[in-house]
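> Here is a sequence with its predicted model. Questions after.
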Amino acid sequence: MKQTSPVLESIQQDIRIRGYSLRTEKAYLYWVRRYILFLKKAHPENLGSVDVKNFLNW
């Protein structure tokens, strides 16, 4: 059984409530996971626009 984080579960619920397609859900969750791993699982409170910019430039 694959464990997911509460953050990813929350994002997944929001995506489903909005009625996005399954492919879109999978793509969004993939990129959120990549972002989390890129930032070495740092807490969102400690992140800012510079971190997003660094990820996108990476």
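Sure, I can see it. What you are looking at is a predicted structure, and each value in this text was computed from that prediction instead of being measured.

> going forward, measure contacts between C-alpha atoms and count neighbours the same way
Noted.

> who touches residue 51 in this structure?
Taking C-alpha atoms under 8 Å, 6 or more residues apart in numbering as the criterion, residue 51 is in contact with residue 39.

> typed the wrong thing, it's residue 23
By C-alpha under 8 Å, 6+ apart, residue 23 has no neighbours at all.

> Use this one as the comparison:
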Amino acid sequence: MKSPFLTMIAKQMYLKRYAKSTIKAYLYWIASFIRFNSMRHQTTMGANEVDQLVNQQNVAPNTQTLALNALSFLFKEAIKKPLSLSLGFF
């Protein structure tokens, strides 16, 4: 079963009428982000941790964009602490 935190994020996305496939992809990247950072609380992390996760994964630019969008949603909508614009992608 998913964590209460991921369930809350999924509900937020359903209310905003996100597609089921988008919700599934976003939850995958958010869970990966949490695991990658050793289960640290999300409020203690920021743009540096996002940059490390996405750039370390060695994935295509479109996948990086999907991951960035998922983590941007996490910080903007769930944590209420938007990411800075100084991320180094691509």
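Noted; the coordinates are in hand. In this text, all values refer to a predicted model and were calculated from it rather than measured experimentally.

> quick one, helices of the first structure?
Secondary structure of the first structure (DSSP state H): helices located at 6-17, 22-38, 49-57.

> how big's the offset between the first one and the second structure?
What that stands for is helix 6-17 of the first structure. Helix 6-17 of the first structure differs from its equivalent in the second structure by a mean of 0.7 Å after superposition (mean C-alpha distance after the TM-score superposition for the first structure).

> Which residue range of the second structure does that helix align onto?
Taken onto the second structure by TM-score structural alignment, helix 6-17 of the first structure occupies residues 4-15 there.

> just the last one next, same as before
Correspondence between helix 49-57 of the first structure and the second structure is established over residues 47-55, with TM-score structural alignment as the criterion.

> mean distance, that stretch to its aligned residues in the first structure?
So stretch 47-55 of the second structure averages 0.9 Å relative to the first structure (mean C-alpha distance after the TM-score superposition for the first structure).

> Show the contacting residues for the most centrally placed residue in the second structure.
Nearest to the geometric centre of the second structure sits residue 71, at 2.4 Å (C-alpha atoms, centre = their mean). Residues counted as contacts of residue 71 of the second structure (C-alpha under 8 Å, 6+ apart) are 26, 29-30, 33, 50.

> Residue 29 of the second structure too?
67, 70-71.

> now do 7 Å
Applying C-alpha atoms under 7 Å, 6 or more residues apart in numbering to residue 29 of the second structure gives the contacts 67, 70.
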